[in-house]
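Chemist: just the structure for this:
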Amino acid sequence: MPGRMTMPSDAGKTSRQDQAAAWFAAERAGMMLVEQRAEFDAWLADPRNKAALDAMKDLWQGLSVLKGNEPAPTKAQKPKSRAPIVAAVAAVLLCGIAMTALLTQSGPHAIVTADGQQRTETMPDGSVLAVNVASNVSYRFTDTQRLVTLENGEAAFSVKPDPAKPFVVRVGDFEV
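Modeler: Next comes the predicted model:
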């Protein structure tokens, strides 16, 4: 799913409901990056994923109905259980953790050109990648580095400096 983000979409590692929760949290917070929006749309194209997201939205709507719906306490009432509050807080924390993982990791983005085709792409950090004919390049940005892997062919780079995140180019066993 998501343009190959590592979270939340890798099937087999994360349940569809967990993926839906992570996407729902990111979408609700309004903090989804442009690349993640495309990945989200691709994930959402699967009807099973859409159903899981709709179920998450329904759950959220159902929880909002509870707000302000409690009767005023009387002296005869027993103290209410805090379990629903603890569960709600845990759900919000889980969504927050999933959203943080979603926003801080960027999966590999692949650029493949055919014979006679060239492509130039501006990467998320502002660096520019020019891919020559019959080439295969992927890049992945993390919190600590910007890694570009040249699988085959030719590529040129115009790198935007960032001392906190070195720009590393990997070709076979070599890194520059």
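
Chemist: switch to C-alpha atoms for all contacts and neighbour counts from now on
Modeler: Fine.

Chemist: what residues are up against residue 56?
Modeler: Remark: with contacts taken as Cα atoms under 8 Å, 6 or more residues apart in numbering, residue 56 is in contact with 17, 20-21, 24.

Chemist: out of the residues you listed, list just those in helices.
Modeler: Secondary structure defined by DSSP state H assigns 17, 20-21, 24 of the contacts of residue 56 to helices.

Chemist: among those residues, name the buried ones.
Modeler: Buried members of those, scored by 16 or more other Cα atoms under 10 Å, are 20-21, 24.

Chemist: residue 50: neighbour count?
Modeler: Other residues within reach of residue 50 by the criterion other Cα atoms under 10 Å amount to 16.

Chemist: do I have it right that it meets residue 44?
Modeler: Yes. With contact defined as Cα atoms under 8 Å, residue 50 reaches residue 44; the gap is 5.2 Å.

Chemist: kindly provide the distance from the nearest residue to residue 158 once chain neighbours are set aside to residue 148.
Modeler: Distances taken as Cα to Cα, 6 or more residues apart in numbering put residue 128 closest to residue 158, at 5.0 Å, once the chain neighbours are dropped. With distances taken as Cα to Cα, to the nearest Å, residue 128 is found 12 Å from residue 148.

Chemist: second chain to compare with the first, below:
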Amino acid sequence: MSHISLQRSARQAAIKWFVIMQDADIEHPERSRFEEWLFSHPAHQRAYQEVCTLWEDLDSPDRLLHLESAMQQKIFIEKTDRSKKIRTVITRTLSVMFFAVAGISAYYGYEAWESQPTMHMVANTAIGQIRSQVLEDGTKLMVNANSDIEITYTRKERRVILKQGEASFDVAKNPDRPFVVDSGLARITVLGTRFAVNKFSSKVRISVDHGVVRVEPQQYLTTELTGVNRYAEHVLTLRDNEVAEFNLNGQSKRLQRPAADAFSFEFGTITFDQAGLEEIAETLSRYRQLPVTAQFDTANDVSITAVIQAKYTERFITELPIIAPVKVNTDRNATLLIPKKMQTSRKP
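Modeler: Reported below is the predicted structural model:
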């Protein structure tokens, strides 16, 4: 028998055996005969493997049985082989796309999972009221009078928005979840430390009792990439007993003053260290229903250092003209602090 005849005969037999054995169980009576035929010649094994490979492209066993002629088989095999190559390329491409999409979906899904809030709270204090609270991670929070903060914990970050006023934080250390305070003018980032943030209209003051705090001006965070060089000098790292201020322009400066002064409000004490009238007015307004305002005069602003009990705020305002060149005007809407103009001497 020629090679071509042997190949055609093996293929025809393989098709018939495939139709018989595709639904046969292990105990089928024809299985022993099939196995005897299959292992009797390498050509039988090649032909049967070819039929198994092509089966997925056929609609029914009847179509297999009708592939009797060598020409039909040759045309079918060539067509199927081309389809198989195309299908392989498409399958591989779709596989790559699937895993890419799956990877991207998993990444953003994980990001969304990490960013999902695990704790959210708002802490508001009324005029003259001081509030203390221990957060779920053990962080201790003290909120000064007339202050407003919002706290959100996620799995990757602990974030506080200081909308108004003053607060101190004794942060539980967690390297995997930094503690971030957004004060509007600056962002403060820590891992574990005790610090205080005091927000005024034109500046924000950060005082570190112990630990390490990184402070970045808000302009640095929101400007274009070229802004790094412009604001890098104002990004500060504060350590034990260090104090710094950031103004509306994103400029920072370190202050030579005790950091402990920033925590005095926790004990009902107001501490002024070379404070101007604007700072004094905003601070006193936290402790009285009638707000205190100040007439700003750069040339004649005062510098006052004083320590008072919050409950004696009214007495301090009354005595203010005695200890500093300040005039106090009070009406039904507010108390106004006005710096007195410097008296110039005249020659006779």
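
Chemist: TM-score for the pair, please.
Modeler: Scored by TM-score structural alignment, normalised by the length of structure 1, the superposition of the two chains gives a TM-score of 0.40; 78 aligned residues with a Cα RMSD of 2.6 Å.

Chemist: the closest residue to residue 61 of structure 2 other than its chain neighbours: which element?
Modeler: Leaving out its chain neighbours, the residue that sits closest to residue 61 of structure 2 by Cα to Cα, 6+ apart is residue 19, at 5.8 Å. Under the criterion of DSSP states H and E, residue 19 of structure 2 resides in helix 3-21.

Chemist: next SSE after that helix?
Modeler: Later in the chain than helix 3-21 of structure 2, the nearest helix or strand by DSSP H and E is helix 31-38.

Chemist: contacts for that next one?
Modeler: Residues from elsewhere that reach helix 31-38 of structure 2, judged by Cα under 8 Å, 6+ apart: 17, 21, 24, 44-45, 48.

Chemist: packing partners of the host helix or strand of residue 28 of structure 1?
Modeler: According to DSSP H and E, residue 28 of structure 1 maps onto helix 16-29. In this structure, helix 16-29 of structure 1 makes packing contacts with helix 47-66, helix 83-104, judged by 3 or more Cα pairs under 8 Å, 6 or more residues apart in numbering; DSSP states H and E.

Chemist: pull out the buried residues from it.
Modeler: Judged by neighbour count using 16+ other Cα under 10 Å, the buried positions of helix 16-29 of structure 1 are 16, 18-27.

Chemist: same question, stretch 83-94 of structure 1
Modeler: Applying a neighbour-count criterion of 16+ other Cα under 10 Å, the buried positions in stretch 83-94 of structure 1 are residue 94.

Chemist: quick check: buried residues in the lengthiest strand in structure 2?
Modeler: Among all segments of structure 2 classified by DSSP state E, the strand with the greatest residue count is strand 158-170. Along strand 158-170 of structure 2, these residues count as buried under the neighbour rule (16+ other Cα under 10 Å): 158-162, 164-170.

Chemist: and residue 20 of structure 1, how close does it get to residue 130 of structure 1?
Modeler: The gap separating residue 20 of structure 1 from residue 130 of structure 1 is 35 Å, by Cα to Cα.

Chemist: repeat for residue 23 of structure 1
Modeler: Spatial separation of residue 23 of structure 1 from residue 130 of structure 1 under the definition Cα to Cα is 31 Å.

Chemist: could you do residue 138 of structure 1 as well?
Modeler: Taking Cα to Cα, one finds residue 138 of structure 1 at 12 Å from residue 130 of structure 1.

Chemist: do residue 42 of structure 1 as well
Modeler: Shown here: residue 42 of structure 1 relative to residue 130 of structure 1, a distance of 25 Å by Cα to Cα.

Chemist: helices of structure 2, start to end?
Modeler: Using DSSP H, the helices of structure 2 run over 3-21, 31-38, 42-54, 61-65, 70-115, 218-222, 227-231, 277-284, 313-323.

Chemist: just want the angle from the first one to helix 31-38.
Modeler: In this structure, helix 3-21 of structure 2 runs at an angle of 160 degrees to helix 31-38, with axes from the mean of the first three to the mean of the last three Cα atoms, to 10 degrees as the basis.

Chemist: same deal with the longest one?
Modeler: Interaxial angle of helix 70-115 of structure 2 relative to helix 31-38 (the same axes, to 10 degrees): 110 degrees.

Chemist: now do helix 70-115 of structure 2 and helix 42-54, the angle between them.
Modeler: Here helix 70-115 of structure 2 runs at 50 degrees with respect to helix 42-54, directions being taken by the same axes, to 10 degrees.

Chemist: what is helix 70-115 of structure 2 packed up against?
Modeler: In this structure, helix 70-115 of structure 2 packs against no helix or strand, with contacts taken as 3+ Cα pairs under 8 Å, 6+ apart.
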